[in-house]
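Colleague: return atomic coordinates for the entry below.
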Amino acid sequence: MTGNLVAGPKLWSRRKGTKLLEAPTSTTEAAQNQSEHEFDFDVAIVGMGYVGLPTSLAFSAAGARVLGVDASPARLDVIRSGRADLVDSDRERLTQALAEPSFELTSDPSRLSRAAAVIICVPTPVDAYLVPDLRILSQACQTVVENAVSGQLLLLTSTTYVGSTRNLLATPLAKRGLIPGSNIHVAFSPERINPGTDSFAHEDVPRVVGGITNSCTEAAEALIGTYTRLVHVVSSADAAEMTKLVENTFRAVNIGLANEFADMANSLKLDVMEVINAAATKPYGFMAFTPGPGVGGHCIPCDPHYLLWQMRRLRLSTPVIEQAMNAIAARPGRVVDRIRKILSDRDKSLHAARVLVVGVAYKPDVEDLRESPALEILESLIEEGAVVAYHDHLIPSLRLGDGSVLEHHADPAAFDADLVLMHTAHSSADVSWITPEVNVLDSTFRLPHASNIINL
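Modeller: So this is what the prediction gives:
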């Protein structure tokens, strides 16, 4: 890959106001004739959600001038108020960033032209038929292209199909006369944000980058390198896109396998977590995955479907991935079946039974309901005629697929449930009300063994 180097994005070091680097300038005619832009911001982040906001805070902490862009004024108000769902370290960074004049928030996309680099961090969900829903991503890329100017770096981080950076950014930019590697840079660097987990600082998580041309890759590597310690360069944007699909598909397949082992262990009267923990003592060749009620968020239940969707078009069979994703999709139904059987064994019909779901977020310690298995479980229980409530101090209310709204049941003991489903175990949740008289189906496999607690 080749490309004429031009003046790249002016980046700033962790010492505020100190210029860190500039991409080398070519003496080619294309570079000489390009219009020069003085940028007000080092980086603009498009999409201030669970990926975009932490990313913007990492850049701000590194000393960059940051513009956060989101189509939702309500979301920006939440961020300005400091009420955004963040881990503690990022919450501290948000407080610091909001006090800095170099950190701004806007819903005006025209201001993207004032940023040396633009990073796209928007959701890439699937629809009810598990088909990739590209509307949000396509609109975001279109907006970025319409406001792009020469000398910028445009970096896509949203997980998507292989070739999307080229199709959604490079090709439409070229139609505007902005040629990647000549008078603009375009690259892909998959996000690596783990919501609700503070185990790894942003600067300690290696990032992968791949550009449309070599110079695009160099510009992206320089940008990401301003806040993270290790950048791994791959040969192309396509390779970087595939990297993210491999990461999350690997997790999906192994979670599906862990769920199968849980079912087998249950049939064999074994404790699956005892077995998994024992296997995990092997120092090589094994990585522990744990079972659960299903998979939520916009990564594991969604990302592999972008790969499957693309492979179907190429008529390539992917049976391992397909079976794993089918099993993951069926897991909430498996939970409802277990609830029905447990009640039946106690001479109780699911119809009119009182079922309390504890924890409805898709993972512990986040205020995030996206693709949460709890939603499907609640809907199925209601359809079966059960009397249903949920208890989750991080989720004050939720809306089901039929438009109905459920409110957090603040006093779980007072619900007098026939069966409690432990769906999500928040570290800050009080479970002292679970006495030996409370019957529990534990789909988290985290509660201590007791006669009243049954593992999924």
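Colleague: only C-alpha atoms from now on, for both contacts and neighbour counts.
Modeller: OK.
Colleague: I figured Phe289 hits Glu260, correct?
Modeller: No. The criterion here is C-alpha atoms under 8 Å, and Phe289 misses it with Glu260 at 11.5 Å.
Colleague: okay, the two: which has more neighbours?
Modeller: Between Phe289 and Glu260, counted using other C-alpha atoms under 10 Å, Phe289 has the larger neighbour count: 18 against 15.
Colleague: who's in contact with the more buried one?
Modeller: Neighbour list for Phe289: Asn254, Ile255, Ala258, Ile276 [criterion: C-alpha atoms under 8 Å, 6 or more residues apart in numbering].
Colleague: burial measure for the last one, as a count.
Modeller: Applying other C-alpha under 10 Å, we find 18 other residues in the vicinity of Ile276.
Colleague: now the helix or strand containing Ala140: buried residues?
Modeller: Using DSSP states H and E, Ala140 sits in helix 135-146. Within helix 135-146, the residues that qualify as buried by neighbour count (16 or more other C-alpha atoms under 10 Å) are Leu137, Ser138, Ala140, Cys141, Gln142, Val144, Val145, Glu146.
Colleague: elements contacting that helix?
Modeller: Helices and strands touching helix 135-146, by 3 or more C-alpha pairs under 8 Å, 6 or more residues apart in numbering; DSSP states H and E, are strand 115-120.
Colleague: quick one: Pro304 from Gln323, how far?
Modeller: For Pro304, the distance to Gln323 (C-alpha to C-alpha, to the nearest Å) stands at 12 Å.
Colleague: which residues are in contact with each of the two?
Modeller: Joint contacts of Pro304 and Gln323 (C-alpha under 8 Å, 6+ apart) do not exist.
Colleague: and the two? Which one has more around it.
Modeller: Pro304 (29 against 13).
Colleague: contacts only, for the residue lying closest to Met48 once chain neighbours are set aside.
Modeller: Distance criterion C-alpha to C-alpha, 6 or more residues apart in numbering; nearest residue to Met48, sequence neighbours excluded, is Asp70 at 5.7 Å. Asp70 sits next to Val46, Gly47, Met48, Leu76, Leu105, Thr106, Ser107 when contact means C-alpha under 8 Å, 6+ apart.
Colleague: so what's the gap between stretch 212-226 and the chain middle?
Modeller: What separates the centre of stretch 212-226 from the centre of its chain is 23 Å, taken as C-alpha atoms, centre = their mean, to the nearest Å.
Colleague: structure for this one too, so we can compare:
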Amino acid sequence: MNRIPGSLLEKIQTKQSLIGIIGLGYVGLPLAIEFCRAGFPVTGFDIDDKKVALLKQGKSYIKHIDSSRIMANGSRFSPTSDFSKLSDMDCIIICVPTPLNKNREPDMTYVFGTTRTIAQYLRKGQLIVLESTTYPGTTDEDMRSILEETGLKAGEDFHLAFSPEREDPNRKDFSTSTIPKIVSGYTEKCLAATRALYDSVVVKTIPVSSTKVAEATKLLENIYRAVNIALVNELKMLFDKMGIDVWEVIEAAKTKPFGFQAFYPGPGLGGHCIPIDPFYLTWKAREYEFSTRFIELAGEINTNMPYYVVERVGQVLNTIGKALHGSQILVLGTAYKKDVDDQRESPSLRIIQLLKKNGANVIYHDPYVPECRGHRHYPDIDMSSVALTEEVLKKAHITLLLTDHSLYDYAFIERHAEHIVDTRNAFERNGIKSKKIYKC
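Modeller: Modelled structure (predicted):
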């Protein structure tokens, strides 16, 4: 037993360990690139054969990951959909989605399904690391139970760990390798192996005492943001009724050099983390007969923001003698944040759905999202991005800015649009003020 961690540590330290990464999306693919760049042989596993085919050709399907980064590591990187190769891996890292189901409860299908697949090929000496955000207890209780059905024991025959991802797509000041990484393990030996693995590719690792602490840390990071965004979203709605510009208030408040951190309102929360992760803790809290009222209130406010946006659009239409039903609405941006092609949990999708249900004719433009379809919660949305021309802007009764992409020519839009509803304060930030612009 004592020889197992030593053997694995030696392989990691000499970069001879075979790294397997399951899930080649916004978390798994950049992680695979970093391990390749550090000199490790990496096998990337994904059930999507189209992704695997593109990667084999050296092509990226994620906007902010240039294909040159795939091609540069081609000799070390082997994408595949053949999961039987898991038996060859020394370290297996799980980067699969953890969404919510229709009742806003954790959908652990991907994590547990992946764990069962790993169990089919599990062998002594392997390290299994979960990176997907989840509730405390997932790793050392649920995953361990599945893996130990093989007869192998965690901490004795194989290593088990949790190290939460901290990706922020297209961020310029931090990358996968420069963001400090939380690491944990089921046992001290599991932790030692995990820390050695990530020390090879990230600037700093922060060990914590248990996998539950690491799981809770990731949740705290995202709940902190969700609650503060809910606060400014609620203030935005209140200040709007009071005739106060919430954006000006925030700019003034953030001049205080201590005790205040600026958060900004928007049309709702997007991305895979903040709209989802808090509900993993609220769900788990029920097991302890504890009500997480603060988190649930924040979730309620943020979830209702798309309804507020649609109501605001209706108010603006009323001022020009138009009803929402039958009006032409041009949506600018379906990605969840600026300058990415990521539509996961984008509030734009819910807003488009609500506008359509209210009888509006909706079209959209997004320079990074040519097609908007195939979303499991929005099967009725099947659209293609239109060209952002003078004619398109003039025909729209309302131009609704939902994603403040840097590529947008805000002066051109303001010049030709009839009426603009701006949910991001983008026009004023670009030095454009006009009576035809309505803040939301």
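Colleague: returning to what we had before: where in the second structure does the helix holding Ala140 of the first structure align, residue-wise?
Modeller: Mapped onto the second structure using TM-score structural alignment, helix 135-146 of the first structure covers residues 109-120.
Colleague: quick one: neighbours of Ser81 of the first structure, just the number.
Modeller: Other residues near Ser81 of the first structure come to 12 when the count uses other C-alpha under 10 Å.
Colleague: how far away is it from Arg75 of the first structure?
Modeller: 10 Å.
Colleague: rewinding a little: so which of the buried residues of helix 135-146 of the first structure comes closest to His426 of the first structure?
Modeller: Nearest to His426 of the first structure, judged by C-alpha to C-alpha, of those is Leu137 at 31.1 Å.
Colleague: was I right about that closest one contacting Thr143?
Modeller: No. Judged on C-alpha under 8 Å, Leu137 of the first structure makes no contact with Thr143 at a distance of 9.9 Å.
Colleague: do a quick rundown of the strands in the stretch 1-150 of the first structure.
Modeller: Assigned by DSSP state E, counting those that start in this stretch, the stretch 1-150 of the first structure shows strands spanning 11-12, 19-21, 41-46, 66-69, 103-106, 115-120.
Colleague: now do the shortest one: distance to the chain's middle.
Modeller: On the basis of C-alpha atoms, centre = their mean, strand 11-12 of the first structure sits 27 Å off its chain's mean C-alpha point.
Colleague: any residues touching it, and which ones?
Modeller: Contacting residues not belonging to strand 11-12 of the first structure are listed as Thr18, Lys19, Leu20, Leu21, Glu22, Asp42, Ala62, Gly63, Ala64, Arg65, Leu223, Thr226 [C-alpha under 8 Å, 6+ apart].
Colleague: what of the fourth one?
Modeller: Applying C-alpha under 8 Å, 6+ apart, the external contacts of strand 66-69 of the first structure come out as 41-48, 53, 56, 59-60, 102-109, 115.
Colleague: so which bit of the second structure is that strand matched to?
Modeller: Taking TM-score structural alignment, strand 66-69 of the first structure hits residues 42-45 over in the second structure.
Colleague: how much does that stretch stray from the first structure?
Modeller: By mean C-alpha distance after the TM-score superposition for the first structure, the fitted stretch 42-45 of the second structure averages 0.5 Å away from its aligned residues in the first structure.
Colleague: how about that stretch: buried residues?
Modeller: Quick answer for stretch 42-45 of the second structure (16+ other C-alpha under 10 Å): Val42, Thr43, Gly44, Phe45.
Colleague: now the helices for the first structure?
Modeller: For the first structure, helices defined by DSSP state H occupy the ranges 29-33, 52-61, 73-80, 88-98, 135-146, 164-165, 171-175, 214-224, 237-267, 272-279, 303-313, 319-345, 373-383.
Colleague: Asp392 of the first structure is nearest to which of the ones you listed?
Modeller: Nearest to Asp392 of the first structure, of all the helices of the first structure, is helix 373-383, at 11.2 Å by C-alpha to C-alpha.
Colleague: whereabouts in the second structure does that closest one align?
Modeller: Under TM-score structural alignment, the match for helix 373-383 of the first structure is residues 347-357.
Colleague: which position in the second structure aligns with Ile179 of the first structure?
Modeller: Aligning on TM-score structural alignment places Ile179 of the first structure opposite Lys153 in the second structure.
Colleague: and the buried ones among the contacts of strand 11-12 of the first structure, selectable in ChimeraX?
Modeller: Buried residues among the contacts of strand 11-12 of the first structure (16+ other C-alpha under 10 Å), as a ChimeraX selection:
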select :22,42,62,63,64,65,223,226
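Colleague: return the member of the contacts of strand 11-12 of the first structure nearest to Leu155 of the first structure.
Modeller: Distances from Leu155 of the first structure to those, taken by C-alpha to C-alpha, are shortest for Leu223, at 9.5 Å.
Colleague: now for the closest one: what does it line up with in the second structure?
Modeller: Per TM-score structural alignment, the equivalent position to Leu223 of the first structure in the second structure is Leu197.
Colleague: that match and Lys11 touch, don't they?
Modeller: No. Shown here, Leu197 of the second structure and Lys11 do not form a contact pair, counting by C-alpha under 8 Å, at 9.7 Å.
Colleague: ok, and what's touching stretch 372-386 of the second structure?
Modeller: With C-alpha under 8 Å, 6+ apart as the test, stretch 372-386 of the second structure has contacts from 334, 349-350, 352-353, 363-367, 369-371.
Colleague: perfect, that will be all.
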